[in-house]
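>>> predicted model follows, preceded by the sequence.
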Amino acid sequence: MLSYPDTFYSRTLADTRTRPLLHGDIAADCVIVGAGFAGLFTALTLARGGMRVVVLDSQSVGFGASGRNGGFVSDGFASSAAAIRQRVGTQHAAALQALSVEGVDIMRRTIADLAIPGADPVPGILRLRRFDRAADLQAEAGADSPYLDRTAIGAHIRSTRYLHGIEDRSGFHIHPLNTLRGIAAEVERLGGRIFENSPVIGTDLNGPAKSVSTLQGRVTAERVIFAMGGYTGPLVPRLRRAILPIATYVMVSEPAPDLLATAIQTRMAIGDDRRASDYYRLVADGQRLLWGGRITTRAANVPGITQSLRAEMLGAYPQLAPLKTERAWSGLMAYARHRMPQIGKLGPKVWYVTGFGGHGLNTTAIGGTVLGEKLLGESDRIALFGEYGLDWAGGPAGLIAAQGTYWALQVQDWWRERAAARG
């Protein structure tokens, strides 16, 4: 059975078929635990390379953050470009950025090549600023990312909140859950096998033949990949200790195309520059508004967070006061302390690909691709992520620190907006 939370994405599935539970013993060249974007892009690369792949998920394909996020696909990482350069150097940082850009193209090509039903890719992302000098953005602008002043912004939205911005023409947005299910179908067409509602309860990772066990079956394989994210449990303690499960929140409006047109006249996705940012876009052919934001380090009251999201929405677009919220949901993302993807080796022929919180979906595409290339012997580009390993995330103290940092950033955002308003 399908086991998705009640979201806009789960209510607009293009493909509702179910996949079997794992029963009995089977053999494969590689078994992947986790059927989110990272696991499925790895599986797709391996299947295209001729490997026999098995993917196991405790719920349904894309149950976690992969299937309920904002749907943004753009280059860059959660860590800032300056922080990456400081840690790895200018040349290495440029190579990582090139991988990030490639991840955008991989996602775009995959959707187009597979003609994924319901993926609904829409080009363009507006990156708007609520403070800071125009010169800072003008320096970032380029041929594919022109600078926008307030007049240019006014051609897209009706809001006095934003001062200037950039139009990211290489980025786009998608229906993530339909995209995931389309990738899963291609993995299966290539001979891969995907089992849902099959939580892994044990592993034997020693020796040349490794095994992964579920309640009713077992997979024996030469290689094992853990592609779990914010829902990582105690199965692999080292992975669990290395990620912070951070909750984020999304709401979707009732159908109200005429009302929405008084505020937003673009189909591009929109995000602001605050550290505690909002991100939103029109969906359902412009009939609904999907709005995301806020983070917490523990499950929060979704109705309460929804009121907070609505307050942010109305702060930018007071004309949307009559707009009703139809449903809201949350999801757990996996953050690393260094705010970069975690892709590497746990042991002999045992690998991990995780830590994609806050990056955008491009990093899952390139992360799974370079891991697949490594296992196929096609490249060693995975080494570019070697500086970002499984650093201890700090446990409960790390979660407290992360929440405190977020609150501090919210205060900084508020102060910077006040300063910008004073001119």
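Sure, I can see it.

>>> for the rest of this, base every contact and every neighbour count on C-alpha atoms.
Fine.

>>> quick check, distance from the helix or strand residue 238 falls within to the centre of its chain.
Assessed by DSSP states H and E, residue 238 sits inside helix 237-241. With Cα atoms, centre = their mean, to the nearest Å as the basis, helix 237-241 stands 20 Å off its chain's centre.

>>> repeat that for stretch 51-59.
Centre to centre, stretch against its chain (Cα atoms, centre = their mean), the figure for stretch 51-59 is 20 Å.

>>> please apply the same query to stretch 192-209.
Worked out by Cα atoms, centre = their mean, stretch 192-209 lies 24 Å from the chain centre.

>>> swap in stretch 221-229?
Chain-centre distance of stretch 221-229: 19 Å, with Cα atoms, centre = their mean.

>>> hmm, who's touching it?
With contact meaning Cα atoms under 8 Å, 6 or more residues apart in numbering, stretch 221-229 is reached by 27-36, 38-39, 64-65, 205, 208-211, 245, 332-334, 349-356.

>>> buried residues, it. List them.
Residues of stretch 221-229 classed as buried: 221-229 (neighbour count, 16 or more other Cα atoms under 10 Å).

>>> where exactly do the strands run in the stretch 51-200 of the chain?
According to DSSP state E, counting those that start in this stretch, the stretch 51-200 of the chain carries its strands in the segments 53-56, 72-73, 122-129, 147-148, 164-173, 193-195, 200-204.

>>> which residues touch the helix holding residue 238?
Residues outside helix 237-241 that contact it (Cα under 8 Å, 6+ apart): 232-234, 390, 392-395.

>>> among those residues, who's most crowded?
Among these, the one with the most neighbours (other Cα atoms under 10 Å) is residue 390, at 24 neighbours.

>>> with distance to residue 182 added, can I get the contacts of helix 237-241 in a markdown table?
Formatted as a markdown table, these follow (distance: Cα to Cα, whole Å):
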| residue | distance to residue 182 |
| --- | --- |
| 232 | 24 |
| 233 | 27 |
| 234 | 30 |
| 390 | 31 |
| 392 | 35 |
| 393 | 33 |
| 394 | 37 |
| 395 | 36 |
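
>>> okay, pairing it with this:
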Amino acid sequence: MPSAYIDTYYSRTAATSDTYPPAAGRIEADMCIVGGGLAGLTAAEKLARSGRSVVLLEAQRVAWGASGRNGGFVSAGYATGLSSIERRVGAEGAKELFRLSMEGVEIVRRHIASLGIHEARPVPGIAKALRYNSRGALQAASERQRREFGLDLRYLPREEVRGLFASPKYHEAVLDEGAFHFHPLNYGRALAREAVRQGAAIHESSAVVSADLEGARKVLRTAEAEIAAEHVLFATGGYTGSVLPELGKAFLPIATYVLLTKHAPDLVRSAIRTQAAILDDRRAGDYYRVVDDGSRILWGGRITTRTTDPRDIAALLRREMVTTYPQLADLKVDVAWSGLMSYARHLMPQIGQSRPGVWYCTAFGGHGMNTTAIGGTIIAEGIAGESDRYRLFAPFGLAWNGGLLGRAAAQLTYWGYRLADTARELRSR
């Protein structure tokens, strides 16, 4: 039997219970994909649709990791800001990469519409809210993005913000009306079904234990199978193992936490009066949205390099929620969970080719819903010879993660962000 999904809002509301058999015997394919998250599934569906023979190996279940237990936010951008990208690739390169992230949003939207994935439950609107007065900077930045990229952004002054999010913490916000939030596990499982319909073979409970990647035909081995393929794509995220050493040394596994509240529509409405999702602008901030017709809150936040769960995830997150919305002091938690994301030190996705026929597509932490879509798409284009757009990410390659020092530095950086956020809020009181 395949392993179970962990207990989350998404696993409780999964639309189907499809399973896929473990890989067995000798298998020949054009393409072998390691990792059944959204990046791997996007690539599998596109390559299978183009007529390639595709085998996808997933160690657990389809969308078992971060792809199926995240906040469900789909919006343009990356985990790092446009100015940081500009410093690495220049102004024009940064704009091209940002437009790719916008395309990623549209790929997800298009899949939902064309494949009839009603169970993804897309809801329009994501608001970026500030806990301080930017003194015109937020409005100016949103106007600039409207002009340069055509984003559907609307500035919300303090009065309107506090009418939608009844919290004394927020000063202003920008509502991205072209972004949306959804059920990522249902979306991922629907992508898997479509990939299989197009001819791909998906195998769950099929962890890769060894690989020979030097020959013209790459060979990967699971406990019960040997797969030979011309191309291999590693799309394994925060649960990446040691089969491709250069990949394992190039990412930081970062944990984040999410809770789901009890059913309490009146109490929820006393705090959050919009169907739009809310993204706290703090670098160490929260993200949350109402679900189940506005009767519950799905609240995420906190990041840590600690890969084991703290004693009480629910209490940690609930404290953040009640600090933001004191009127929710009586709102109880139904379930809480954690998951590992994959971050590179440069905070950009790692998308490219490490050697002929060996591809990687990972490090989507912090902005995975749009970037997994574009990552899987452009790797598939590269393999099929349709484009070389994956080369746009070459400046953000498999940089060493710093080992234990890298993890310590990441945790210290996060704590530094929290202190800086707090100081900025205090100055705005």
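Nice, I can see it. Computed from a predicted structure; not experimentally measured.

>>> can you pull the TM-score for these?
The TM-score (TM-score structural alignment, normalised by the length of the first structure) is 0.97; 421 aligned residues with a Cα RMSD of 1.1 Å.

>>> could you confirm residue 279 of the second structure falls within a helix?
No. Membership of residue 279 of the second structure in a helix is not supported by DSSP: H, G, I helix; E, B strand; the rest coil, which gives strand.

>>> next, the contact list for it, please.
126-129, 285-288.

>>> and residue 322 of the second structure, which helix or strand is it part of?
Using DSSP H and E, residue 322 of the second structure maps to helix 313-324.

>>> report the buried residues of that helix.
Buried residues in helix 313-324 of the second structure (16+ other Cα under 10 Å): 313-314, 316-318, 320-321, 324.

>>> go on, stretch 412-423 of the first structure?
Residues of stretch 412-423 of the first structure classed as buried: 413, 416-417 (neighbour count, 16+ other Cα under 10 Å).

>>> related to what we said a few turns ago, C-terminal to the helix holding residue 322 of the second structure, which secondary structure element comes first?
Criterion used, DSSP H and E; the element after helix 313-324 of the second structure is strand 333-343.

>>> could you give the angle of that next one to helix 313-324?
Going by axes from the mean of the first three to the mean of the last three Cα atoms, to 10 degrees, strand 333-343 of the second structure is angled at 100 degrees with respect to helix 313-324.

>>> quick one: strand 333-343 of the second structure to the first structure mean distance?
Using mean Cα distance after the TM-score superposition for the first structure, strand 333-343 of the second structure ends up 0.5 Å from its aligned counterpart in the first structure, as a mean over the superposed pairs.

>>> the first structure: matching residues for that strand?
Here strand 333-343 of the second structure aligns to the first structure at residues 325-335, judged by TM-score structural alignment.

>>> ok, and what's touching that stretch?
The contact list for stretch 325-335 of the first structure, computed with Cα under 8 Å, 6+ apart, reads 5-8, 64-65, 68-69, 229-231, 243-254, 302-303, 306, 354-358.

>>> measure the residue nearest to residue 1 of the first structure when sequence neighbours are not counted to residue 175 of the first structure for me?
Setting aside the residues directly before and after it, residue 1 of the first structure is nearest to residue 18 in space (Cα to Cα, 6 or more residues apart in numbering), at 5.8 Å. Noted for residue 18 of the first structure: a distance of 19 Å to residue 175 of the first structure, by Cα to Cα, to the nearest Å.

>>> same check on residue 231 of the first structure?
Going from residue 231 of the first structure to residue 175 of the first structure by Cα to Cα gives 21 Å.

>>> one step back: can you name the two of the buried residues of stretch 221-229 of the first structure that sit furthest apart?
Spatially, the most separated pair among these is 222 and 229, at 22.8 Å (Cα to Cα).

>>> so which of the buried residues of stretch 221-229 of the first structure is the closest to residue 141 of the first structure?
Distances from residue 141 of the first structure to those, taken by Cα to Cα, are shortest for residue 229, at 33.1 Å.

>>> name the SS class of that closest one, please.
Of the three states, residue 229 of the first structure takes coil under three-state DSSP.

>>> center of the second structure, which residue is that?
residue 368 (2.3 Å; Cα atoms, centre = their mean).

>>> Provide the aligned range in the second structure for stretch 178-196 of the first structure.
The aligned range for stretch 178-196 of the first structure is 186-204, by TM-score structural alignment.

>>> what's in contact with that stretch?
2, 10, 14-16, 19-23, 37-38, 41-42, 44-46, 48-49, 53-63, 67-68, 112, 115, 117, 119-120.

>>> can you select the buried ones among these for me in ChimeraX?
Buried residues within the contacts of stretch 186-204 of the second structure, by 16+ other Cα under 10 Å, are selected in ChimeraX with:
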select :10,14,15,19,20,22,23,37,38,41,42,44,45,46,48,49,53,54,55,56,57,58,59,60,61,62,63,67,68,112,117,119,120
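
>>> mind listing which of the contacts of stretch 186-204 of the second structure are in helices?
If you go by DSSP state H, these have 10, 38, 41-42, 44-46, 48-49, 112 in helices.

>>> got these as JSON lines, with distance to residue 144 of the second structure columns?
As requested, these are exported to JSON lines (distance: Cα to Cα, whole Å):
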{"residue": "10", "distance to residue 144 of the second structure": "36"}
{"residue": "38", "distance to residue 144 of the second structure": "31"}
{"residue": "41", "distance to residue 144 of the second structure": "34"}
{"residue": "42", "distance to residue 144 of the second structure": "31"}
{"residue": "44", "distance to residue 144 of the second structure": "36"}
{"residue": "45", "distance to residue 144 of the second structure": "36"}
{"residue": "46", "distance to residue 144 of the second structure": "34"}
{"residue": "48", "distance to residue 144 of the second structure": "39"}
{"residue": "49", "distance to residue 144 of the second structure": "38"}
{"residue": "112", "distance to residue 144 of the second structure": "30"}
